[in-house]
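Asks: Give me the fold of what follows.
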Amino acid sequence: MDRSDLPPIPKDLMEALDKRFPEKSPSLKTSIDEIRFESGKRAVVRFLLDQYNLQNEKVIKTQVLK
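Replies: The predicted structure is shown next:
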């Protein structure tokens, strides 16, 4: 799937995901498996945030060019 194949990403979804899976540092007691698991979840949120920002940049550029 090409990155441009993603459907529009709603702002409220991104806000909810960012709140549910925030950037955070693990404690010293956190296992490496837990760190990897949590990191993977956050990586998906970062990917979607990047896509959301790209989609909105395209909308803004399209509106400015009209």
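
Asks: from here on, contacts and neighbour counts on C-alpha atoms
Replies: OK.

Asks: For Val45, give its distance to Val64.
Replies: Distance, Val45 to Val64, using C-alpha to C-alpha, to the nearest Å: 28 Å.

Asks: Looking only at neighbour counts, state which of the two leads.
Replies: Using other C-alpha atoms under 10 Å, the more surrounded residue of Val45 and Val64 is Val45, with 20 against 8.

Asks: Leu13 versus the more buried one, what's the distance?
Replies: Counting by C-alpha to C-alpha, the gap from Val45 to Leu13 is 10 Å.

Asks: next up, for comparison:
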Amino acid sequence: MPIICEECGTETRVPLERLAETLERHNENRHDGEQIAQVDPDIADRIADMVANDLGLLEDE
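Replies: Below is the predicted model:
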């Protein structure tokens, strides 16, 4: 999963199973726990759309 931290100017990729731990550690160590680093917003949006589609939330009634 791609992670972006615009404040630090960094981008990296981590396996999905390490995503939460990596984000938490970076934000805790670099940003006093504030949620600055995040999954690439484009990827996060695509995943959210796929989940909504799987749940039938995007289908016409």
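
Asks: so what number do they get for TM-score?
Replies: In this superposition the chains share a TM-score of 0.34, using TM-score structural alignment, normalised by the length of the second structure; 38 aligned residues with a C-alpha RMSD of 3.5 Å.

Asks: Burial check on Arg42 of the first structure, number of neighbours?
Replies: For Arg42 of the first structure, the tally of surrounding residues (other C-alpha under 10 Å) stands at 19.

Asks: tell me which residues in whichever helix or strand it is part of are buried?
Replies: Using DSSP states H and E, Arg42 of the first structure sits in helix 32-65. Buried residues in helix 32-65 of the first structure, counted by 16 or more other C-alpha atoms under 10 Å: Glu38, Ser39, Arg42, Val45, Arg46, Leu48, Leu49, Gln51, Tyr52, Gln55.

Asks: can you give me the strands in the second structure?
Replies: 2-5, 10-13, 38-39 (DSSP state E).

Asks: Glu24 of the second structure: which of those is closest?
Replies: Nearest to Glu24 of the second structure, of all those, is strand 38-39, at 9.6 Å by C-alpha to C-alpha.

Asks: For that closest one, which helices and strands make contact with it?
Replies: Other helices and strands packing on strand 38-39 of the second structure, by 3 or more C-alpha pairs under 8 Å, 6 or more residues apart in numbering; DSSP states H and E, are strand 2-5.

Asks: helices or strands up against the strand it packs on?
Replies: Counting by 3+ C-alpha pairs under 8 Å, 6+ apart, the packing neighbours recorded for strand 2-5 of the second structure are strand 10-13, strand 38-39.

Asks: for those strands, which one ends up most surrounded?
Replies: Among those, ranked by average contacts under mean count of other C-alpha atoms under 10 Å, first place goes to strand 38-39 (a mean of 20).
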